Structure formats: structure tokens, C-alpha cells
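Peer 1: Predicted coordinates and the sequence they were generated for:
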Amino acid sequence: MHVLVVEDQPKMQDLLRQGLQEAGFAVDSADDGPAALDRALGGAYDAVVLDVMLPGVDGFEVLRRLREEAVWTPVLMLTARDGVPDRVRGLDAGADDYLVKPFALSELISRVRAVIRRRSAPPAALRCGPLELDPTARTVAVAGTRVELSPREFAVLWLLLQRQGAVVTRADILDQVWNAAPDVGSNVVEVYVRYLRDKIDRRFGVELIHTVRGAGYRLAPPP
């Protein structure tokens, strides 16, 4: 089995590499976000051990981009932060498991084996009424008619579909889709939701994307 270890601290990277190799894994490594993306997009790995705090591009963004490119390799995220919001953010981004530092090497190896064992097929299409989104083929259709979306529009719609029926805040969309980039204006979420409504709700005469005043947006099927 072939594992990619992404860790910017040399001592920790060496420890993980040695432990996984002794457990029978072939191991490649990367020490920053761009290198991790390059390796994970170009190589066939059975699992990725991904640290959150990385130079260049952090682990959350690495994971988001991998899933955006339909790379479904199991990912075990590592972090020094044990707050619930960080764990939720990682799992929402597509992580298969989450391990907080410090940890026992034996536990990490056990968890890597576990995420590989339960590796699933690419996620099934998501549906809401006549709307269907296929994350593997990266296609969207309403009542069988194809809808062309930009990558950002697709990402916003995917997030709303994943949390169908629940309120998704503007801050959460900004964080998940734009990674809270400092150069992104505060109204960008409203702009992209309007784009989606033009292409889906208004074009097909349906009402799927609902504004929850003072809170955010909710995707729900027609009554």
C-alpha cells in the first residue's frame, strides 16, 4: 500500500515515514501545500496523511482542491488544534478521519489502515427535487437539462446540496469556497447565489435556493 505523508516539520515527517514503512507501507512525502497537491494529483495513493498547518497552501485548501478535482483518495488529517470547529471543517471538506497531535504512532497506523479498508466508491450524485449534481463527472442538470456552472458556482451549489435542508451561513460559504481569502469582498457570496438562481431557479421556474434572513441560505426541494 502506498501512502503520501504531508508534513512540514522534518522530525515529524521522518517519524511518520519510518513508522509507516516499518508497518509495511510504501511512503512518499511532501512538506508544503503546493508539493502535496502536485503529488496527490499525479500519483495513485491508497491514503494521504495530511497536516493542517502547511506553508504555501494549508491542509484544508489542499483537501478542498483534491475533492474539487474528483480525487477521492482517503485522507487522514493531522492537527495540533483540537477545537470542534476545526474537526468539523476538515470533515466537511472531505476528510475521512481526523487525528489531533500529539498521538501514538500505533494509533495513526491503525487509522490509516482503517480509512483504506473503508474506502468507498466516488460519492453518488446529489439531488434536490429536479436538481442533480454529479461530483465525479462535475455535471449539474435540472429535470435532465444540463446546466453549465463555473468552478466557484459549482462549489457553492455542492456545499448547499451537501447540507440540504440546513441553513448555510455566508461566512461558512466564504470559508469553504474561498478559503476566507482576504482579498474577497464581503458581498461575493450574494453575487454567486444570484448567479445560481439565474441559472437554476429562474431559468427553470423552480424555487430551490432560499434566503434565511439574517442567517444565510438553505437549499430545499419545492413543496
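Peer 2: Looks like it came in fine. Numbers count the residues shown, from 1 in each chain.

Peer 1: For the rest of this, base every contact and every neighbour count on C-alpha atoms.
Peer 2: OK.

Peer 1: tell me the contacts of residue 166?
Peer 2: 218, 219 (CA atoms under 8 Å, 6 or more residues apart in numbering).

Peer 1: Let me know the helix or strand that it is in.
Peer 2: Under DSSP states H and E, no helix or strand contains residue 166.

Peer 1: Please report the distance of it from residue 42.
Peer 2: Here the distance between residue 166 and residue 42 works out to 36 Å (CA to CA, to the nearest Å).

Peer 1: just residue 90 next, same as before
Peer 2: For residue 90, the distance to residue 42 - CA to CA - is 22 Å.

Peer 1: can you check residue 123 too?
Peer 2: Separation of residue 123 from residue 42 (CA to CA): 21 Å.

Peer 1: For the residue nearest to the spatial centre of the chain, give me its contacts.
Peer 2: With distances taken as CA atoms, centre = their mean, the residue of the chain nearest its centroid is residue 93 (2.7 Å). By CA under 8 Å, 6+ apart, the contact list for residue 93 reads 60, 63, 64, 67, 176.

Peer 1: Take this one as well and set it beside the first:
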Amino acid sequence: MRILLVEDDATLRDVMLRSLNDAGHRVDIAGSVEEAEYLWRVQPFDAVLLDLNLPERAQRGSGQGSGLAVLRQARSRGDRTPVLVLTARDRTEERIAGLDAGADDYLGKPFDLAEVEARLRALARRAQGTQDVALLGRLRLDRRARRFFVGSEALDLPAREFEVLWELMSPPGHALSKRTLSDKLSGFDEALGDNALEAFISRLRKKLAGSGAAIRTLRGIGYLLEAEHP
């Protein structure tokens, strides 16, 4: 997934960044209201991890962190990206305020990184209408384990090929443009070019031979993962 991590605590941010990268996600980070608002406007994300207590532009007299303002602004322009709010605050009224502002889930600090990952998976399933296990032919994706299998055999893939196939399998049967795939697999300052993407697709096609799943090129549109026709 392409994730925006909005957190001003540099130590916590670095720990979360390493954990999310290790789990195979592409992460952009923002440490202030201004950075969060800018990144959220110019880049589509699959999910946002949002700290409520951000520096700058705190709402005076409200008792709420300025992260709420970022969230309200995104929702007001029609952005429905799933949001998991992270905060040290644990008062009921503040949890309610976050949910009322448009958050999809709420996690108080301190938290377990495994729980963050689990909640992100749940938000992604809800937003995409997917399940923990996806099947196409003999190809199976276990999202909890973050593994692909062909029948009972594990399909071990380099990180970028794994990410491409994950996106095409979430869910299978829907077309993704080259631009969408590139955006999801690029960092904010590191773009994935068309040539590199085509090379990953070419290698994946060879590795999927005999799996009952095939990647089809849709001219002028992008790519589609579908059941292989006999």
C-alpha cells in the first residue's frame, strides 16, 4: 500500500517508517500540518496514519490537536482515503471528535506496531472490498502472511515484483493504469518509470506461467490480472 504517515515525533516516526517499509508498504512522511496538507493534496494514498497533536495551526481553545484540521480539510474536499488516527489522548470526547471529523479508526499511544499493520489491512479490505485471502486460478495471496502461493508452493518474489503483483491482486480482475501503479510503488521523491514497470510485468508473466493467472495489457488503459484462458 501507499501510505502517508503524519507524525511529528521523529523517533516514533522512524520506528514506524522502518516497520511499514519492512512490511512492504511505500511510505511518505509528514511532520507538520503544512507538510501533511501538501502531500495529501498532490499524491493519492491507500491509507493515512494521522497523529492528532501536530505542530502549527493548533485550534486555540478547542483542546484538539491540529491533525483534526488536516482531516476535516481532506474530507471537505471529498477525499475518502481511509484514515487511522494515532494519538496519545485517551479521553472519550477526543476519540469521538476524531471519528466525527472523518477518521475510520482510532488507536491510542502507546501501541503495538503489529496492531497498526492489522488495522491498516482491515481498512484496506473495507475500502477495496477485499478479503485476507485472494484466489485466481492456482494463484493465492495471503494478505496476513504477505505471501503468494501457486497451489501449495510459495512464490518468492523480489520486493518490487511482489508489490506490483499485490496491487494487481487487490482485487484481481480490475484494470490499473501505468500511472496508478507507478504512483503506488514510488516514493514522493523517487518515481518508478514506465520502462522499469514494464520489466517487472514481463518477469512476473514468466513466473506466473502454469498458475492459471495471467497479466493482460489493455492498450491505452494499463494492466489486468485475470484467469488464464485455456
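Peer 2: Now that the structure is in, tell me what you want to look at. Just so it is clear, the model here is predicted, and its values are computed rather than measured.

Peer 1: TM-score them against each other, please.
Peer 2: TM-score of the superposed chains, computed with TM-score structural alignment, normalised by the length of the first structure, equals 0.55; 164 aligned residues with a CA RMSD of 4.4 Å.

Peer 1: which of residue 90 and residue 42 of the first structure has more neighbours?
Peer 2: A count of neighbours by other CA atoms under 10 Å puts residue 90 above the other of residue 90 of the first structure and residue 42, at 26 against 9.

Peer 1: So for the strand or helix carrying the more buried one, what gets flagged as buried?
Peer 2: Here residue 90 of the first structure sits within helix 84-93, counting by DSSP H and E. For helix 84-93 of the first structure, burial by neighbour count (16 or more other CA atoms under 10 Å) applies to 87, 90, 91, 92, 93.

Peer 1: packing partners for the helix or strand containing residue 49 of the second structure?
Peer 2: Following DSSP H and E, one finds residue 49 of the second structure within strand 47-51. Packing partners of strand 47-51 of the second structure (3 or more CA pairs under 8 Å, 6 or more residues apart in numbering; DSSP states H and E): strand 2-6, strand 83-87, helix 113-128.

Peer 1: among those, which is nearest residue 162 of the second structure?
Peer 2: Nearest of these to residue 162 of the second structure, taken as CA to CA: strand 2-6 at 13.9 Å.

Peer 1: what's the angle from that closest one to helix 113-128?
Peer 2: 130 degrees (axes from the mean of the first three to the mean of the last three CA atoms, to 10 degrees).

Peer 1: who does strand 2-6 of the second structure touch, helix- and strand-wise?
Peer 2: strand 26-30, helix 33-42, strand 47-51.

Peer 1: hmm, 7 Å instead?
Peer 2: strand 26-30, strand 47-51 (3 or more CA pairs under 7 Å, 6 or more residues apart in numbering; DSSP states H and E).

Peer 1: List the buried residues of the first one.
Peer 2: Using 16+ other CA under 10 Å as the test for burial, strand 26-30 of the second structure gives 26, 27, 28, 29, 30.

Peer 1: Please list all residues in contact with the nearest residue to the fourth one once chain neighbours are set aside.
Peer 2: In other words, residue 29 of the second structure. Nearest residue to residue 29 of the second structure, sequence neighbours excluded (CA to CA, 6 or more residues apart in numbering): residue 5, at 4.8 Å. By CA atoms under 7 Å, 6 or more residues apart in numbering, the residues touching residue 5 of the second structure are 27, 28, 29, 30, 48, 49, 50.

Peer 1: can I get these in JSON lines with distance to residue 159 of the second structure?
Peer 2: JSON lines is the format used below for the contacts of residue 5 of the second structure (distance: CA to CA, whole Å):
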{"residue": "27", "distance to residue 159 of the second structure": "14"}
{"residue": "28", "distance to residue 159 of the second structure": "18"}
{"residue": "29", "distance to residue 159 of the second structure": "20"}
{"residue": "30", "distance to residue 159 of the second structure": "24"}
{"residue": "48", "distance to residue 159 of the second structure": "22"}
{"residue": "49", "distance to residue 159 of the second structure": "23"}
{"residue": "50", "distance to residue 159 of the second structure": "26"}
